[in-house]
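**Q** need a structure here:
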Amino acid sequence: MRLAIYGAVSTTLACWVVFSAFTQRVNYYAACVHLAKSNVCMMILLNMGLYIAIIIGKAMQAIFFGPLRAIEVEHLYERSWYAISETCLAMTIFRDEFNLHFVVLFTTLLFLKIFHWLCQDRVEFMEQAPAHRLTFHLRMLHLMSVLFIVDYYLASTGILSIWEHGPSMMIMFGFEYTIMFLTLLSIIGKYILNVIDWQSEEPWEGKSMYVFYIDLVVDFLKLVTYVTFFVIICIYYQLPLHIVRDVYVTFRSFIQKCRDLYRYRRATRNMDQLYPNATVEDLSGTNDSTCIICREDMHANPPDITSSPPQQPPQQDGPHHNYDQPKKLPCGHIFHFHCLRSWLERQQTCPTW
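**A** A predicted model of the protein is given here:
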């Protein structure tokens, strides 16, 4: 209802200023000059353009997403306010170049960011509800294809403009479109992994590590992009305060992922030798023989089997490895081998801590 009222008022005002300009001026050229020179007329026409953009966005939402979930709407409001405030800070750097072209580029940027956020939320939703209809995948494939082409074109156009004409406001937009392109590559990679996991008959144990590597590589590329943009702006303009937080957050995220990768490799190296198999006595001595990660019962091999040394060291990822074998940590807690390994991909501490 509010959108309908806003649209009716915007359309009425736009029609009124255009009708007045053409009735009070002798020809078409004079009417266009009057509309372009009048600040009031330009504000009304820009507001009408914003309403048209909202209508187009609503139509594209219905085509590619359908009804939005409550969490997606909440994320849109939170991210939109942050993106607008961040761009307003960036405008202080390029205030001498603020014009109609800047407004159109900013509106296009925010428009595309919204669809990237929704696409990211939908791919994350696939992990919670992996069974989706064919229409869902057709929508996602078409949306990601369109965003890929648009992001690549706008990012390359912005970078080419800077290369040919020197530093300008296109630095900010070329940088933003490059960040969105890298984000889209991460979304596409995670979508492919979700589809592979959905089609596999058994749970894909190594999926989380592939997701981790995708995030690690994308964080590195984003960090390089942020630092490059930061240096260029500092050289040709002034300190870009609006991206200091993004540079810090991306750098901290990348360093944390590198630390997690090192700890995971150290924790999962020779897991058979590092963590002994739990015996029947170990499980019977505990209050609960249920693995708290997967919530399934654990069953150990008989003592005469577990106590005898194997002829050859078992391979961690060998085809005959018993992934349901309970493993005992130094702290005394017991978990399934595959559950412990999947947990160590996310955290390098005991799950009970």
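
**Q** going by C-alpha atoms from here, please, whenever you check contacts or count neighbours.
**A** Fine.

**Q** so residue 321 sits in a helix?
**A** No. Residue 321 sits outside any helix when classified using DSSP: H, G, I helix; E, B strand; the rest coil, being coil.

**Q** which SSE is residue 182 in?
**A** helix 170-199 (DSSP states H and E).

**Q** what packs against that helix?
**A** helix 100-128, helix 134-165, helix 207-236 (3 or more C-alpha pairs under 8 Å, 6 or more residues apart in numbering; DSSP states H and E).

**Q** quick one, what contacts the spatially most central residue of the chain?
**A** Residue closest to the average C-alpha location in the chain (C-alpha atoms, centre = their mean): residue 120, at 5.0 Å. Residue 120 makes contacts with residue 187, as judged by C-alpha atoms under 8 Å, 6 or more residues apart in numbering.

**Q** for comparison, sequence B:
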Amino acid sequence: MCDLPTYVLASVVLFSAAFTVSLQSFIGSELWHSVKECYADLESSDQYLFSGLNQPSTSTFGYSRQLPCRGYVSTFFNSIETQKLSLLIHINMAVCCFVLLGKAVISIFFGTLLPLESQHLYDRMLNFLLFKVIFVGAIMDPIWIQIVRLSIWIAVLGFLRIFSLLSKDRFDHLTTMPYIPTAEYNKITLLLCCIFICNLIWYGASFYFFPDSITFLTLEFLPVALDTLQVMTKYFSQLLDQYIEQGFEGKRTINYYAELGTDMLVLGLTLLQYLQLMWMHGMSFGLVDIVLILNVRSVLRNLYRKGMVHRDRWRAMSYVKNRYANATQAELSFRNDDCAICREKMKTAKKLSCGHLFHLHCLHSWIQHHVSKPTCPTCRRPLSPPLNNNSKESNFGSPIIQS
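**A** Down below sits the predicted model:
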């Protein structure tokens, strides 16, 4: 409940004290002398080789010449892991560094956050702590060091994902503004490229640090990479739309299918991850198993709902594309009007039965948010043919014959 400067100052003081005490304890411990004598023994072996004598098979302490000694730094951190209080202080310092880094990223690339963006940021951080670090710690084997290391790895990945989704929120805001300089899109596009590269590097490090948990970590990495690629696609299409003189009319269609494909893949990967956690934990019908089963049910419902929404949207768009003709150049020149949805000049347009003209990709976006009952964006006339006495036709053009 304190402000950021106070938290940073307290974290630095505690870290300095814990690091100093741990270092002094390590220098006077048997681990320090073992590593020191091991390196001395290896130097002695090198002298044997240089003088042409036979190399000893093993050293005094049992270290093989083919297996070099562990370094001082890695041994020091291993000794810290055995001291829970010191380890918690070091982890708190790492969290403090991430907070400062996050503040710097927000200041450089986003400026002042909108109230909705701030709320989403804190909600995602809370959800991450509850459903990732704590939940994984409850499912994994109760090995303190393994849980700490995996939690740190997942925390870094979650840090990257939070800023990837924050970039998505900022894109949704920028698209509602009448004019945004290209530099704003360039900055966040650069940030997304850095996030994606860091994702790849961090995932590559998992092959070295956690070779036994690579399947679990792959299911953690792929959703973050897919979300980042999806947001990058939106920003690249927006930049392409600004660079092309007549605009990039396929922008909204590409964004829609990129978002739909990413959401479906992420839900599928999440389902696989829950099933893997159920297999790792075993079915004992405890509290953890109940939570996993409920999450699996929620993922399946979301997959079904997204599939049905896309089906209805596809039917609606197929009907609009086939039912209504394209506006002629004479009609576009005569009206000399902007699209009522995007407020941009119309080079090509669809002419609805009510006479209003719209971009086809704008109708894509409109129907996406009004898929249950698509209407004209201007006069709210239903995008369906009139009913007669002999037959009825649904909103999406499927005839229903009356008996």
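
**Q** nearest to residue 48 of structure 1, out of the helices and strands packed on helix 170-199 of structure 1?
**A** helix 100-128 (12.8 Å; C-alpha to C-alpha).

**Q** next, the angle from that closest one to helix 170-199.
**A** With axes from the mean of the first three to the mean of the last three C-alpha atoms, to 10 degrees defining the directions, helix 100-128 of structure 1 sits at 20 degrees from helix 170-199.

**Q** how far away from the center of its chain is helix 100-128 of structure 1?
**A** 10 Å (C-alpha atoms, centre = their mean, to the nearest Å).

**Q** may I see the buried residues of it?
**A** 102, 107, 109, 111-124, 126 (16 or more other C-alpha atoms under 10 Å).

**Q** make JSON lines from the helices and strands packed on helix 170-199 of structure 1 and add distance to residue 49 of structure 1 to it.
**A** Shown next, in JSON lines, are those (distance: least, C-alpha to C-alpha, whole Å):
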{"stretch": "helix 100-128", "distance to residue 49 of structure 1": "9"}
{"stretch": "helix 134-165", "distance to residue 49 of structure 1": "21"}
{"stretch": "helix 207-236", "distance to residue 49 of structure 1": "30"}
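
**Q** residue 83 of structure 1 is nearest to which of those helices?
**A** If we rank those by C-alpha to C-alpha, the stretch that ends up nearest is helix 100-128, at 7.5 Å.

**Q** how many neighbouring residues does residue 350 of structure 1 have?
**A** 16 (other C-alpha atoms under 10 Å).

**Q** same deal with residue 81 of structure 2?
**A** Neighbours around residue 81 of structure 2, by other C-alpha under 10 Å: 18.

**Q** cool, and residue 56 of structure 1?
**A** Neighbour number of residue 56 of structure 1 under other C-alpha under 10 Å is 13.

**Q** measure the equivalent of residue 84 of structure 1 over in structure 2 to residue 210 of structure 2 for me?
**A** Under the alignment (TM-score structural alignment), residue 84 of structure 1 pairs with residue 129 in structure 2. Note on residue 129 of structure 2: its distance to residue 210 of structure 2, by C-alpha to C-alpha, to the nearest Å, is 21 Å.

**Q** and what of residue 233 of structure 2?
**A** Residue 233 of structure 2 is 31 Å from residue 210 of structure 2, by C-alpha to C-alpha.

**Q** brilliant, that's me finished.
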